[in-house]
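Q: Give me the fold of what follows.
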Amino acid sequence: MHFESLGLSPALLRALADQGYNEPTPIQAAAIPVVLEGHDLLASAQTGTGKTAGFSLPMLERLFPNGKRPTSGRPRKPRALVLTPTRELAAQVHDSVRDYSKFLTVYSTTIFGGVGMGNQIQNLRRGVDIVIATPGRLIDHMQQRHIDLSGIEILVLDEADRMLDMGFLPALKRVISAMPQQRQTLLFSATFAPAIKALASQFMHNPKEVEVARANTVVATVSHRVHPVDAERKRDLLLHILAEDSRRQTLVFARTKHGSDKLCKFLNQSGMRSAAIHGNKSQNQRTRALGDFKKGKVDVLVATDIAARGLDIEQLPMVINHDLPMVAEDYVHRIGRTGRAGASGLAVSLVSHEESGLLRDIKKLLKDEIDIAPMEGFEPSQPLRMDAGAPKPRQGGQRQRPNGNKSSHQRRPHTQERKSGGSTQAQAQAQAKRRRRGGSRTRRSPNA
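A: Predicted coordinates for the structure are as follows:
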């Protein structure tokens, strides 16, 4: 199947061709015709399947039939609204909308927190067709009457499951209540969980359902590897893996904001170019960190789950879980950033005895065997437990020792050498520094 067969205008097809996109992904092939027919859409698709194009392309076609504006000049009210859970996802959706509409006359803008409202107000006053926003900042503009949603024709809820997880349901209800009931609503989620079904029944009209790649499945090209290790030796094992692996760009997940900062600092001190991204970082800091990672100025991006949600990173060969997520489904969201568009990917998890229960939940969700083997030189003092009573860490990070003292790696001076998989920590740091001098490049993925 080719995009030409989906009923898109020549202007959109030309934009797709310019980017090298010829064949739609499964979610695009299933969703685009439904949206073009005017139906509400309830779609389940995991990260990396091309869902952004799955709603952006038909949205543009519906707003601008055959590539033509219904009226001349800028619109008095926005005609389409895309809601996303995070600033990064909003910015990336906006980039996609601009790419696909490059041969159309379309006015669009983003609205999210972490930056001043001045430019956002100016753009809204000038008039825009499409607004891509996060719920909180959008409500700020609504309260100050900077935006009028009474002209919305198409509403898109992108990653609706994450918006519900983040407590945005009251905000969603408030935003939707300001729109016309006669509109087209497109809801994209990783799952058809009961909460998503309830949201759809409340705000959608006889939606068509499309399900591609269930949330408890992962891309077939991703390999899974687990290394059991004592909690206090995790960061040394991480450094060893990064120094030994020739692949450049690596995304590392930490469970907490504080933990991601500490891990990033350790990696930088060890000669590994790293940056951290989490909710306590300003929008400018997060944008700069992501930009440096994409440009190859840093080799490792350390992130928390919420901060990394929706990150669009092309040709990412490896994802490492320094800490397992507290919710098994988040494992799928994490590793969905590697193995995209048919490329091979590797998901590595460093698992302590205290995280045995979390690993058991992940294995149960995936219904798949995961390769579990200790790394030589990092064998754990306690084996993992995969039975029903397997322990789980408390929400908030690794446990302290019963006496409240810091773990041994925190007490030792940073320069002390330890064995790490046949080499000392100092040797691993030297390898990291050599890798740092080597530079890196990223390539564009064909995934829309």
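Q: switch to C-alpha atoms for all contacts and neighbour counts from now on
A: Fine.
Q: Secondary structure of S223: a helix, I assume?
A: No - under DSSP: H, G, I helix; E, B strand; the rest coil, S223 sits outside any helix and is assigned strand.
Q: hang on, isn't it packed against L346?
A: Yes - if you go by CA atoms under 8 Å, S223 and L346 touch, sitting 4.9 Å apart.
Q: correct me, but E379 touches P228?
A: Yes - judged on CA under 8 Å, E379 makes contact with P228 at a distance of 7.0 Å.
Q: For the stretch 151-300 of the chain, which segments count as strands?
A: Taking DSSP state E, counting those that start in this stretch as the criterion, the stretch 151-300 of the chain carries its strands at 154-157, 184-189, 208-212, 222-228, 250-253, 274-277, 300-303.
Q: For the longest one, name the packing helices and strands.
A: Applying 3 or more CA pairs under 8 Å, 6 or more residues apart in numbering; DSSP states H and E, we find strand 222-228 packed against strand 345-351, strand 371-372.
Q: Let me know the angle separating it from strand 345-351.
A: Counting by axes from the mean of the first three to the mean of the last three CA atoms, to 10 degrees, strand 222-228 lies at 20 degrees to strand 345-351.
Q: for comparison, sequence B:
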Amino acid sequence: MSFDSLGLPPALVQALQTRKLDTPLPVQEAALPVLMAGKSAMLVSRTGSGKTLAYLLPILAGINAESMHVQAVVLAPTHELAMQIHRVATDLSRDAGLGVRVQSLIGGAAVSRQIEGLKKKPHLVIGSAGRMTHLMELGKLKLKETLWLVLDEADRLLIEEGLEHIRKITGQLGPETRFVFVSATEGPATTRIARGLAPNLDFVRTQDGISPAIRHCYLVCEERDKTDWLRKVLRGLSPERALVFVHRGASAERMSERLEHHQLAVADLHGAHDKFERQAALDDFRKGKAQTLIASDIAARGLDIFGVELVVNVDVPSQSRDYLHRAGRTGRAGAEGLVLSLMTEAESRLAKRYAQDLDIALEQVQLVRGALVPATGDSAQTLRPAPRPFGPGRGGKKRPDPAGPETRKESAATTPPTSARQPQSHDKAAPPVARKRGPALPGAKSGKAGQKVWSGPKRNKPA
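A: Purely as a prediction, here's the structure:
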């Protein structure tokens, strides 16, 4: 199937082809017919599967450029994700000659400049719910003619502390507004709230879980040695781009300083930086000026950065869902990737949880001469998920739908894996610089052995 067969305007199809995007990815193939038919929908698909274009293309195709009203609103949980969506929409509209005016409305930017921008009558506004409600209260943003409301990373937006802003926005919408909820994960609370906002909701579910092209490893070490191990991993594997996760901004700054001391090109991204500092860090990472970006979870949601070969969890997430979103920064659109978690002996118990909850195998490794190799010793093991009691094909009954079978409308797609598909990325990366590299990132390993008894990890000590 091609994009032109899905009913998109020829100019928009041509703009996609100039980006070498000829074939829709599974979530796009499943979502476009639903959204272009004017239906509200929840799109659930793994990270890096192409969800942004799945909703942007129908919106851009349906906007009336002659109108002077806001016709579509996209909400995002972080400024970085909002600006990424803004860039994709702006570039597509310009290259296709659609004449769609796009404006970002995020916190941290001057309200006066945003008010001036609203005087130009944008058709599509993208930003944070808090800033939009503020502009609505000032009487500067009117949404009565809005036809689309998109909640990107809906599970982050539909939480208790953010619902007040969401309800203020939905209260200003007309009866013809269609809702699109987008997420890599689907929980009963999110589904319940979404159904309350849009009762006639179609579900588009494709490619759940984590891309099978990603290899998952963990290395056990002392907490005080984690930065040293990180330095050795970056030196040994020499990834084109590596994204390192920590819990706190202060940790990101300290780690960045220590790595820069060892002549590693590093940038840090966290909430303590202002909007301009955060954007500068992302730009340096995208353009290749910094090969490593150390970030708090602010970067874990939705960001699409081309060429991230390695994700390192220095501070490991306590929840499997957070691990999923961090891991999704690599292996985008079917590309290969590696996720390495540096764990203390106590933290290593979380590896078993990740394996079980996310249906992945985690291999315990050690660093030998700049390469990650399977750990040796009686305690070394590869953790694999145990058979689940629920779900199709697992020998158990199907898990009941929390919303009830009578209200459920579902549009699902069974499509080939993304590894055979064309990567989709809208970031323009600098050409790779020729340099001496260490051993290539090791490929995924598989085995026939079943799940082993959890008997404790092998501890590594830095040289």
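Q: Give me the TM-score for these two chains.
A: Once superposed, the chains reach a TM-score of 0.80 (TM-score structural alignment, normalised by the length of structure 1), with 382 aligned residues with a CA RMSD of 2.5 Å.
Q: residue in structure 2 matching A303 of structure 1?
A: Aligned by TM-score structural alignment, A303 of structure 1 pairs with A295 of structure 2.
Q: ugh, wrong one, Y107 of structure 1
A: Aligned partner of Y107 of structure 1 by TM-score structural alignment: R101.
Q: residues contacting that match?
A: Applying CA atoms under 8 Å, 6 or more residues apart in numbering, we find R101 of structure 2 in contact with A65, T90, K121, P122, H123, L124.
Q: Repeat the analysis, applying 10 Å as the threshold.
A: Neighbouring residues of R101 of structure 2 by CA atoms under 10 Å, 6 or more residues apart in numbering: 63, 65, 68, 70, 89-90, 93-94, 120-125.
Q: burial count for S318 of structure 2?
A: Neighbour count for S318 of structure 2, taken as other CA atoms under 10 Å: 12.
Q: And for the one 3 residues further on?
A: Neighbour count for R321 of structure 2, taken as other CA under 10 Å: 16.
Q: And for the one 5 residues further on?
A: Residues contacting R326 of structure 2 under the criterion other CA under 10 Å number 25.
Q: counterpart of it in structure 1?
A: R326 of structure 2 maps onto R334 in structure 1, by TM-score structural alignment.
Q: Could you check how far that match is from K77 of structure 1?
A: Noted for R334 of structure 1: a distance of 37 Å to K77 of structure 1, by CA to CA, to the nearest Å.
Q: now for S274 of structure 1: what does it line up with in structure 2?
A: In structure 2, S274 of structure 1 lands on V266 (TM-score structural alignment).
Q: who touches that match in this structure?
A: Here V266 of structure 2 is in contact with 242-243, 255-260, 281, 284-285, 289-294 (CA under 10 Å, 6+ apart).
Q: can you check D148 of structure 1 too?
A: Taking CA under 10 Å, 6+ apart as the test, what D148 of structure 1 contacts is R76, K77, P78, R79, L124, H141, M142, A178, M179.
Q: what about the third one, which SS state?
A: The one in question is P78 of structure 1. coil.
Q: what's the counterpart of it in structure 2?
A: P78 of structure 1 maps onto V70 in structure 2, by TM-score structural alignment.
Q: Based on its surroundings, how many neighbours for its match?
A: For V70 of structure 2, using other CA under 10 Å, the count is 23.
Q: That one reaches G174, doesn't it?
A: No - if you go by CA atoms under 10 Å, V70 of structure 2 and G174 don't touch, sitting 11.9 Å apart.
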